[in-house]
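Student: What shape does this take:
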Amino acid sequence: MSQASNFVKKLASNDKPTRDAALESLKKFLISKSASSSSSSKTKTFTISLLDAEKLWKGLYYSMWFCDRPKAQERLAENLGRLYSENIKSDDVFLRFVEAFNLIMTKQWSDIDQWRIDKYYLLIRRVLRHNFKYLKSHDWDEPLVRDWVDVMSRTLLSGDAKVPVALPYHLCDIYLDELQLVMFEELAEEEAELDKEDPKYLQKYETLLRQKIAIVEGVPVLKLIEPFSVLNKEAKLKPLREKCKEDVLDDERLVDWAVVGDDSDSDVDGEGDNGSAEQDDEEEEEEEWKGF
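Tutor: Next up is the predicted model:
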């Protein structure tokens, strides 16, 4: 704990060289802790407690706080995201660090002023991206994905009143964008070369789409979007329920990737049967109405 506290002081320093040096030390620290955790994985011994992980993210939170220029903020957000995909080598440490970040964002969000809010939105985006990169690097291992989804469902996507609504709203906005970027990273160059003016555009597009569908077959997309399905049914705020449905569950990309069919509501959010029943009722009412 004293080592974590020492990191926090340096990461939260208003002196940039001190913060940069502390971040480099933290990278080595995480690698060493991850390695020792991996070697003792049979006993599930966590080499970083949740409290210590929160302390570290509290320091990283202030490291972002003191970062002023847009380019520097973008670099720092990317470097902090890479802690997950490049410096953590253990699933246990990864999950602890994910939970710690989510808890710190929840606790500190109300303190962020209007001039700093955008860089924290960027930080959340980059952390999510590198969370997906970690899952991808482990071949979207089913137990790992399940545990990660559980962490998200207990924290930022819990629907709890303690979680500022801006956080799940932001995740609705970016979730499929970041998942798409990571899943199809190898196809980015081919997609960038698509030109609608090309006579063979349609053929190339269809070939690319088939490649995407083949990739998605190995990704548990339905499991990854499960928290939004739960929020769509159980969130207390109607706008949040609607946003989960409109921005995630009803996104046309899920149809394009063959994750769901065209009548996707029944597959994703469990409301398809009710929807069809309501439609049948409306049709019956229209047939029985004798006005005009």
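Student: switch to C-alpha atoms for all contacts and neighbour counts from now on
Tutor: Will do.
Student: Span of stretch 36-52 from start to end?
Tutor: End-to-end distance for stretch 36-52: 16 Å, by Cα to Cα, to the nearest Å.
Student: what's the answer for stretch 159-169, then?
Tutor: Stretch 159-169 has an end-to-end distance of 11 Å (Cα to Cα).
Student: One more, so I can put them side by side:
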Amino acid sequence: MTADPQNSPFIKHLASSDKLIRDSALDSLRTYLSGRSEISEIDLLKLWKGLFYCMWMQDKPLHQQHLARDLASLVEVLQQPVVLPFLDSFWKTIAREWGGIEALRMDKYLFLIRQYLNASFRYLSRQNWNNEAAIEQYAEILEETPLNVLDVKIPNGLRYHVLDIYIDELEKVGAEKLECIPLEKLLEPVRRLEGESKVKSVRNAAKETLDDDRLKAWRGEEVHKEMREGGSEDDEWGGIDD
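Tutor: This next block holds a predicted model:
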């Protein structure tokens, strides 16, 4: 990048209320990203700072959801060597900026995180879950930032949210090929939190994720009767609909 990416016109235009301007900016960003086989970490972090504040400026709920989905779709146009560094920069940006997100703006970032966790799993699934190196690297990215065990700079609110949506998004992506999913490898960051976090509420949240009846069903284990009958799904709010 020859210019500061967070100040690029097409980044700023992503927050436009005019759909034509917004779509044109997204096309420009896709073209830019798809043409690069390598982007430095500092440039990716600058880019994500711009994208973070682009989302910050988007006020209308419907436009917020569209923008979140559009930003998550960028993963699909990236050349393979850029995908994991791009995702790593996303998580680092969210963790860094989390403390400054106002309550009225939090929902759109929670939705963006959901979209990005989903996009991450879709990236792994497009390789039929066979790319062991990518799976290992992504697990390390999760362990380093959103599901970090010990780093006090990582906000617990981010940990809780990722734990809360983890199985939901994995199910959406992998439900049709459960036998292909490297389930235990993908659950390693969650297990580390359960076993090593110094915060009891984080350990409990991780345990709740690992005790999800869907995981037991995927492994062929016995599950609660109400889960088999589908009776428990209406008893609690399932988060923001996609």
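Student: TM-score for this pair?
Tutor: Their TM-score after superposition, calculated using TM-score structural alignment, normalised by the length of the second structure, is reported as 0.84; 217 aligned residues with a Cα RMSD of 1.9 Å.
Student: And Asp118 of the first structure, what's its match in the second structure?
Tutor: Taking TM-score structural alignment, Asp118 of the first structure has Asp107 as its aligned residue in the second structure.
Student: Okay, buried residues for the one helix or strand that match maps to please.
Tutor: Secondary structure from DSSP states H and E places Asp107 of the second structure in helix 103-125. The neighbour-count criterion (16 or more other Cα atoms under 10 Å) identifies 108-125 as the buried residues of helix 103-125 of the second structure.
Student: and the match of Asp118 of the first structure, how far is that from Asp4 of the second structure?
Tutor: Applying Cα to Cα, the value for Asp107 of the second structure to Asp4 of the second structure is 28 Å.
Student: so how far does the helix holding Asp107 of the second structure sit from its counterpart in the first structure?
Tutor: Taken against the first structure, helix 103-125 of the second structure registers an average deviation of 0.5 Å after superposition, with mean Cα distance after the TM-score superposition for the first structure.
Student: same for that helix, what does it pack against?
Tutor: Helix 103-125 of the second structure makes packing contacts with helix 41-57, helix 61-73, helix 156-174 when contacts are defined by 3 or more Cα pairs under 8 Å, 6 or more residues apart in numbering; DSSP states H and E.
Student: Not counting residues beside it along the chain, what's closest to Lys28 of the first structure?
Tutor: Closest residue in space to Lys28 of the first structure, ignoring its immediate chain neighbours: Asn87 at 7.4 Å, by Cα to Cα, 6 or more residues apart in numbering.
Student: Contact partners for the one you found?
Tutor: 27-28, 30-31 (Cα atoms under 8 Å, 6 or more residues apart in numbering).
Student: Return the residue of the second structure aligned against it.
Tutor: Counting by TM-score structural alignment, which is the criterion used here, Asn87 of the first structure corresponds to Val77 in the second structure.
Student: Would you mind measuring from that match to Gln58 of the second structure?
Tutor: To Gln58 of the second structure, Val77 of the second structure is 23 Å away according to Cα to Cα.
Student: residues in the first structure aligned with the helix or strand harbouring Glu194 of the second structure?
Tutor: For Glu194 of the second structure, the enclosing helix or strand under DSSP H and E is helix 183-196. Mapped onto the first structure using TM-score structural alignment, helix 183-196 of the second structure covers residues 221-234.
Student: What residues sit buried inside the matching stretch?
Tutor: Going through stretch 221-234 of the first structure with 16+ other Cα under 10 Å, the ones that come out buried are 221, 224-233.
Student: next one: stretch 4-19 of the first structure
Tutor: 4, 7-13, 19.
Student: for stretch 219-228 of the first structure, how far is the first residue from the last?
Tutor: 17 Å.
Student: All the helices of the stretch 151-292 of the first structure, residue numbers only.
Tutor: With DSSP state H, counting those that start in this stretch applied, the stretch 151-292 of the first structure shows helices at 166-183, 188-192, 201-216, 221-224, 226-234, 238-244, 252-256, 265-268, 272-288, listed in chain order.
Student: and those helices, which is most packed in?
Tutor: Each of the helices of the stretch 151-292 of the first structure was given a mean neighbour count from mean count of other Cα atoms under 10 Å, and the largest, a mean of 20, is that of helix 226-234.
Student: mean deviation of that helix from the second structure?
Tutor: Compared with the second structure after fitting, helix 226-234 of the first structure has a mean deviation of 0.5 Å; criterion: mean Cα distance after the TM-score superposition for the first structure.
Student: which strands and helices sit next to that helix?
Tutor: Under the contact rule (3+ Cα pairs under 8 Å, 6+ apart), helix 226-234 of the first structure is packed against helix 142-154, helix 238-244.
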